[in-house]
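Undergrad: pasting the structure only:
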């Protein structure tokens, strides 16, 4: 069972587990020809105006230290992707404090959808980078990028036939999963209303429990007991062949 996960806007600029960069660090990633993308990214970062940089990064004020890291993307230290991201879902997951076998599960089963690197294994080591969701640079656009490599990604995904989709909508649009896969997507309900923005927190909790209980199939997921989350219903959408698993957020 693959578990698909979104990245976060916020990323750690440094970490105790960082390792020294190496030439061609991206060569074992799932996406080929990344050097072309990274060369283009580097060229933009070193030539763009302040306003262009603010748009790319989605900020109102530039941080000089972070810009320096971005402009040296080929030389800055590397860190596991699962640790580089620092958003709500990743803090809920709390990877660093999980047992070793749970960390190994995540390294093996989780795939993260990067705005720059494409499909990443959780244990791929990446430098600090930043690209605001949906914002491109020069000829690069995330959705077009994923579309150009979709067949390669599907070939890799085909190693497993079941997928737990914990992605946000933007990344689902980047790579829609074909009906040949059995896909489960969680929907979180609180006070009889669908949780929207804070759903990323519960996705992190769900991933954490899957890792701790070594969930290998979607049928096992249906029987997984999670504190604070109660399964209300499981429904198949006949138009998409996707299965929605509804969780009630409980006190």
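TA: Arrived safely. These numbers come from a predicted model, not from an experiment.
Undergrad: for the rest of this, base every contact and every neighbour count on C-alpha atoms.
TA: Fine.
Undergrad: contact partners for residue 67?
TA: Listed by CA atoms under 8 Å, 6 or more residues apart in numbering, residue 67 has no contact partners.
Undergrad: distance-wise, check it relative to residue 54.
TA: 10 Å (CA to CA, to the nearest Å).
Undergrad: now do residue 118
TA: 22 Å.
Undergrad: please apply the same query to residue 144.
TA: From residue 144 to residue 54 the distance is 22 Å (CA to CA).
Undergrad: who has more neighbours, these two?
TA: The neighbour comparison of residue 144 against residue 54 (other CA atoms under 10 Å) goes to residue 54, with 16 against 13.
Undergrad: residues of the helix or strand containing that one that come out buried?
TA: In this assignment (DSSP states H and E), residue 54 forms part of helix 50-57. By neighbour count on 16 or more other CA atoms under 10 Å, the buried set for helix 50-57 is 53-57.
Undergrad: who touches that helix?
TA: Taking contacts as CA under 8 Å, 6+ apart, the residues outside helix 50-57 that touch it are 45, 60-62, 130-132, 135-137.
Undergrad: surely residue 171 is within a helix?
TA: Yes. Membership of residue 171 in a helix is supported by DSSP: H, G, I helix; E, B strand; the rest coil.
Undergrad: is it in contact with residue 6, as I believe?
TA: Yes. Using CA atoms under 8 Å, residue 171 makes contact with residue 6 at a distance of 6.9 Å.
Undergrad: for the two, list the residues in contact with both.
TA: residue 113.
Undergrad: after the helix holding residue 54, which helix or strand is next? Please name it.
TA: Sequence order places helix 64-71 as the next helix or strand after helix 50-57, per DSSP H and E.
Undergrad: A further structure is provided below for comparison with the first:
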């Protein structure tokens, strides 16, 4: 089966449509960081809260000041909203494609760590790169989840669509494939987010189960420029042709 590693997004939808259930790798492994986050959010300390959320005005923090353990819950793949998720257009996909994403996408959250697309999470705010109290999320989750992720990914093909920052959470120890996008010969950044969302959408629509099947997938406006093999990593370089 193909497993896709994906980034979270700073933006999130509010609301709820799910009941509590066990997260990937269990909630207990996350308890220390979740408790620390919750204590800061409920502390009333405006400076600490602004620092955690990455906001300059306390008024901007209000939508996220909730008890994490008594908040409305939503599947991660639906909770996040940002460029990649805008282009994924989850809501417009068929039930089969949505189920595929919930089961086969691993998202690396700045608060929850590695979670499946179907794992339900609260509406939270941790600015990328920020610590939660004295805890660095990347180090915290790399220590606690690397072995479990190694086991989970055994026997599966892996397509790593994460932004480079999230390599800090987990370094793959098996062969994997990444993508790079060029426009007019130059690497793109903003549009890379968009095309990661587009690629994930097309994979879900087609129900792609292996990297071999992925290589046969035709994606509009993308042409393979070259494929670079380096140790465990295979990088597919695409030209964006519009």
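TA: Looks like it came in fine. Just so it is clear, the structure is predicted and the values come from calculations on it, not from any experiment.
Undergrad: ok, back up a step: the helix holding residue 54 of the first structure maps to which residues in the second structure?
TA: Under TM-score structural alignment, the match for helix 50-57 of the first structure in the second structure covers residues 46-53.
Undergrad: now stretch 73-93 of the first structure
TA: Mapped onto the second structure using TM-score structural alignment, stretch 73-93 of the first structure spans residues 68-88.
Undergrad: stretch 115-129 of the first structure too?
TA: The aligned range for stretch 115-129 of the first structure in the second structure is 110-124, by TM-score structural alignment.
Undergrad: how about stretch 213-230 of the first structure?
TA: Mapped onto the second structure using TM-score structural alignment, stretch 213-230 of the first structure covers residues 206-223.
Undergrad: what ranges do the strands span in the first structure?
TA: Applying DSSP state E to the first structure gives strands spanning 2-5, 79-80, 110-114, 118-121, 125-126, 162-166, 182-190, 193-194, 229-236, 243-249.
Undergrad: among those, which comes closest to residue 32 of the first structure?
TA: Among the strands of the first structure, strand 118-121 comes nearest to residue 32 of the first structure, with 9.5 Å by CA to CA.
Undergrad: and the contacts of stretch 118-127 of the first structure?
TA: 21, 25-26, 29-31, 73-74, 76-82, 84, 106-114, 142, 145-146, 153.
Undergrad: so what's the equivalent of residue 165 of the first structure over in the second structure up against?
TA: Using TM-score structural alignment, the equivalent of residue 165 of the first structure in the second structure is residue 160. Under the criterion of CA under 8 Å, 6+ apart, the neighbours of residue 160 of the second structure are 4-6, 176-179.
Undergrad: among the residues you listed, which recur in the first structure?
TA: Retained in the first structure: 4-6, 176-179, out of the contacts of residue 160 of the second structure (criterion both residues aligned by TM-score structural alignment, their matches' CA atoms under 8 Å).
Undergrad: could you measure from the closest residue to residue 208 of the first structure other than its chain neighbours over to residue 132 of the first structure?
TA: Leaving aside its sequence neighbours, residue 208 of the first structure sits nearest to residue 93 (CA to CA, 6 or more residues apart in numbering; 5.1 Å). Distance, residue 93 of the first structure to residue 132 of the first structure, by CA to CA: 22 Å.
Undergrad: which of the two has more neighbours?
TA: Taking other CA under 10 Å, residue 93 of the first structure and residue 132 do not tie; residue 93 has more neighbours (21 against 17).
Undergrad: if I look at that one, how far off is residue 124 of the first structure?
TA: Distance of residue 93 of the first structure to residue 124 of the first structure, computed by CA to CA: 17 Å.
Undergrad: count of neighbours near whatever residue of the first structure lines up with residue 179 of the second structure?
TA: Residue 179 of the second structure maps onto residue 186 in the first structure when the alignment is built from TM-score structural alignment. By other CA under 10 Å, the residues close to residue 186 of the first structure number 20.
Undergrad: for residue 186 of the first structure, give me its contacts.
TA: Shown in contact with residue 186 of the first structure (CA under 8 Å, 6+ apart): 165-166, 203, 244-247.
Undergrad: contacts only, for residue 205 of the first structure.
TA: 89, 92-93.
Undergrad: trace residue 195 of the first structure over to the second structure, please.
TA: Using TM-score structural alignment, residue 195 of the first structure pairs with residue 188 in the second structure.
Undergrad: measure its match to residue 163 of the second structure for me?
TA: 12 Å.
Undergrad: just residue 197 of the second structure next, same as before
TA: Distance, residue 197 of the second structure to residue 163 of the second structure, by CA to CA: 12 Å.
Undergrad: which one of these two is surrounded by more residues?
TA: Neighbours were tallied for residue 197 of the second structure and for residue 163 using other CA under 10 Å; the higher tally belongs to residue 197 (23 against 15).
Undergrad: contacting residues around whatever residue of the first structure lines up with the more buried one?
TA: Counting by TM-score structural alignment, residue 197 of the second structure corresponds to residue 204 in the first structure. Going by CA under 8 Å, 6+ apart, residue 204 of the first structure touches 88-93.
Undergrad: just name the closest of these to residue 235 of the first structure, please.
TA: The closest of those, once distances to residue 235 of the first structure are taken by CA to CA, is residue 89, at 24.5 Å.
Undergrad: surely the closest one and residue 197 touch.
TA: No. Using CA under 8 Å, residue 89 of the first structure is not in contact with residue 197; the gap is 11.0 Å.
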